[in-house]
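S.K.: no sequence for this one, just the structure:
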């Protein structure tokens, strides 16, 4: 049986390739951030989905965008489809598990929106169905997956893939990409758009609002 120390040494070697890919893909991630700012500033939204650990990382991204990552700014519209537990279970019960994301994409997606799908294999049927439905709805599809060729990579409009060989190494690449994407979004958010308006709690009922600097 492999020892913990041997596993860590081997995993560190795997992550060296992941880090090289992250650095090499900096321009793509920066472009995604710029395009995502254009989407949300135009009234659109980001939809994200994944299964298992990828679901957790996708929801991590929406939390950072709706909340904040580093800089103070207005909240950005981002929805984690797998987090809609009542919708997910109802759709799975009525239409089958392959429809759990696709039906939500059809409900929430508008032309020009972006759907980001996270999958280490790029072969999950529910994510493939979501990508197909998004394309039919005029929603752009981005994929965070592995470096290997996959059906999801073929369906997506743009792909960022990380080398493995382990699933955990790919997932850790996705997490670093999520953080880098948050940096890119905040870097490209216009100063005027970064300012948010909030109700002045000292004047509740008066309709008075104040600007909060970014």
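M.R.: In hand now; what should we look at? The model shown is predicted, which means the values in this text are computed figures rather than measured ones.

S.K.: okay, CA-based contacts and neighbour counts for the rest of this
M.R.: Noted.

S.K.: The residue nearest to residue 31 when sequence neighbours are not counted - how many residues pack around it?
M.R.: What sits nearest to residue 31 in space, not counting adjacent residues and going by C-alpha to C-alpha, 6 or more residues apart in numbering, is residue 184, at 7.9 Å. Neighbour count for residue 184, taken as other C-alpha atoms under 10 Å: 22.

S.K.: Can you tell me the element residue 184 falls in?
M.R.: When secondary structure is defined by DSSP states H and E, residue 184 falls within helix 167-188.

S.K.: ok, residues contacting that helix?
M.R.: With C-alpha atoms under 8 Å, 6 or more residues apart in numbering as the test, helix 167-188 has contacts from 11, 14-15, 18-19, 22, 29-34, 36-37, 53-54, 57, 60-61, 64-65, 69-71, 118, 120, 144-146, 162-164.

S.K.: Kindly write the PyMOL command that selects the buried subset of those residues.
M.R.: Remark: buried members of the contacts of helix 167-188, expressed as a PyMOL selection using 16 or more other C-alpha atoms under 10 Å:
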select buried, resi 11+14+15+18+19+22+29+30+32+33+34+36+37+54+57+61+64+65+69+118+120+144+145+146+162+163+164
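
S.K.: residue ranges for the strands of this structure, please.
M.R.: With strands called from DSSP state E, the chain shows them at 46-50, 78-80, 114-118, 140-146, 158-162, 196-199, 209-212.

S.K.: let's bring in a second model and compare:
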């Protein structure tokens, strides 16, 4: 245990940490008050339809949002809750490996990465979830456009005003904040809720065991 009296910066550090938690709580409360939860229910319904028809969920983002895409894909493929043992659900994070990413960036552009993968791997009836805290990620938006051209459902986790992604998503979950870290914290909470809802509905329908 650190003795607070021996560390003059302790109180300031504590207040900084407290402020971060309070800001995160306030943003999540704003999500609850703003009626954004219906978007997650709508996404869950479409994902259940896609998975029961033999389709898959594709996810993409950049930086922390790429990590969130991988995080949620893993929870679909493996499981969300350790007490729930069930079959995997078909999902793929499009930031798959360094060879694919660097080849596309070198031979084409980084902006074309997700678009190319959607065009190659996607099938009508699949789902694409694009994650962008600003809604202005060029590669995510190009992927959303490509998905629409291929009959793939387009969903987005966004922040702020939703940016360009808002108009490209069939359903969007928008966090009312322009602070990247606060948006990401709400995104992963929303993602966990979404995966949990999909898992519950597939289990209840006997589609996974």
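M.R.: Sure, I can see it. For clarity, every value in this text was computed on a predicted model and none was experimentally measured.

S.K.: Once they're superposed, tell me the TM-score.
M.R.: The TM-score (TM-score structural alignment, normalised by the length of structure 2) is 0.86; 195 aligned residues with a C-alpha RMSD of 1.9 Å.

S.K.: returning to what we had before: buried residues in the helix holding residue 184 of structure 1, which are they?
M.R.: Residues of helix 167-188 of structure 1 classed as buried: 167, 169-175, 177-178, 180-186, 188 (neighbour count, 16+ other C-alpha under 10 Å).

S.K.: picking up where we left off before, which one of the strands of structure 1 lies closest to residue 131 of structure 1?
M.R.: When the strands of structure 1 are compared by C-alpha to C-alpha, strand 140-146 sits nearest residue 131 of structure 1, at 6.3 Å.

S.K.: Tell me which stretches of structure 1 form helices.
M.R.: 4-24, 26-41, 53-66, 85-95, 102-108, 125-137, 151-155, 167-188, 191-194 (DSSP state H).

S.K.: Which one of those lies nearest to residue 76 of structure 1?
M.R.: Go through the helices of structure 1 one by one with C-alpha to C-alpha and the one that ends up closest to residue 76 of structure 1 is helix 53-66, at 5.0 Å.

S.K.: still on that earlier bit, now distance to residue 92 of structure 1 too, for the strands of structure 1, in a markdown table please.
M.R.: Putting the strands of structure 1 into a markdown table (distance: least, C-alpha to C-alpha, whole Å) gives the following:
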| stretch | distance to residue 92 of structure 1 |
| --- | --- |
| strand 46-50 | 15 |
| strand 78-80 | 17 |
| strand 114-118 | 18 |
| strand 140-146 | 22 |
| strand 158-162 | 27 |
| strand 196-199 | 38 |
| strand 209-212 | 43 |
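
S.K.: Nearest to residue 98 of structure 1, out of those strands?
M.R.: With C-alpha to C-alpha as the criterion, residue 98 of structure 1 lies closest to strand 46-50 of these, at 12.4 Å.

S.K.: so the closest one matches what in structure 2?
M.R.: Aligning strand 46-50 of structure 1 against structure 2 (TM-score structural alignment) gives residues 57-61.

S.K.: Tell me the gap between the matching stretch and the middle of its chain.
M.R.: Its chain's average C-alpha position is 7 Å from that of stretch 57-61 of structure 2, according to C-alpha atoms, centre = their mean, to the nearest Å.

S.K.: ok, residues contacting that stretch?
M.R.: Against stretch 57-61 of structure 2 from outside (C-alpha under 8 Å, 6+ apart): 47, 50-51, 66-70, 73, 90-95, 114, 126-132, 140.

S.K.: swap in stretch 93-100 of structure 2?
M.R.: Outside stretch 93-100 of structure 2, the residues within contact range by C-alpha under 8 Å, 6+ apart are 58, 59, 60, 61, 66, 69, 70, 73, 101, 114, 117.

S.K.: Next, count neighbours for the third one.
M.R.: Same thing as residue 60 of structure 2. With neighbours defined by other C-alpha under 10 Å, the count for residue 60 of structure 2 comes to 28.

S.K.: The residue nearest to residue 31 of structure 1 pairs with which position in structure 2?
M.R.: Using TM-score structural alignment, residue 184 of structure 1 lines up with residue 197 in structure 2.
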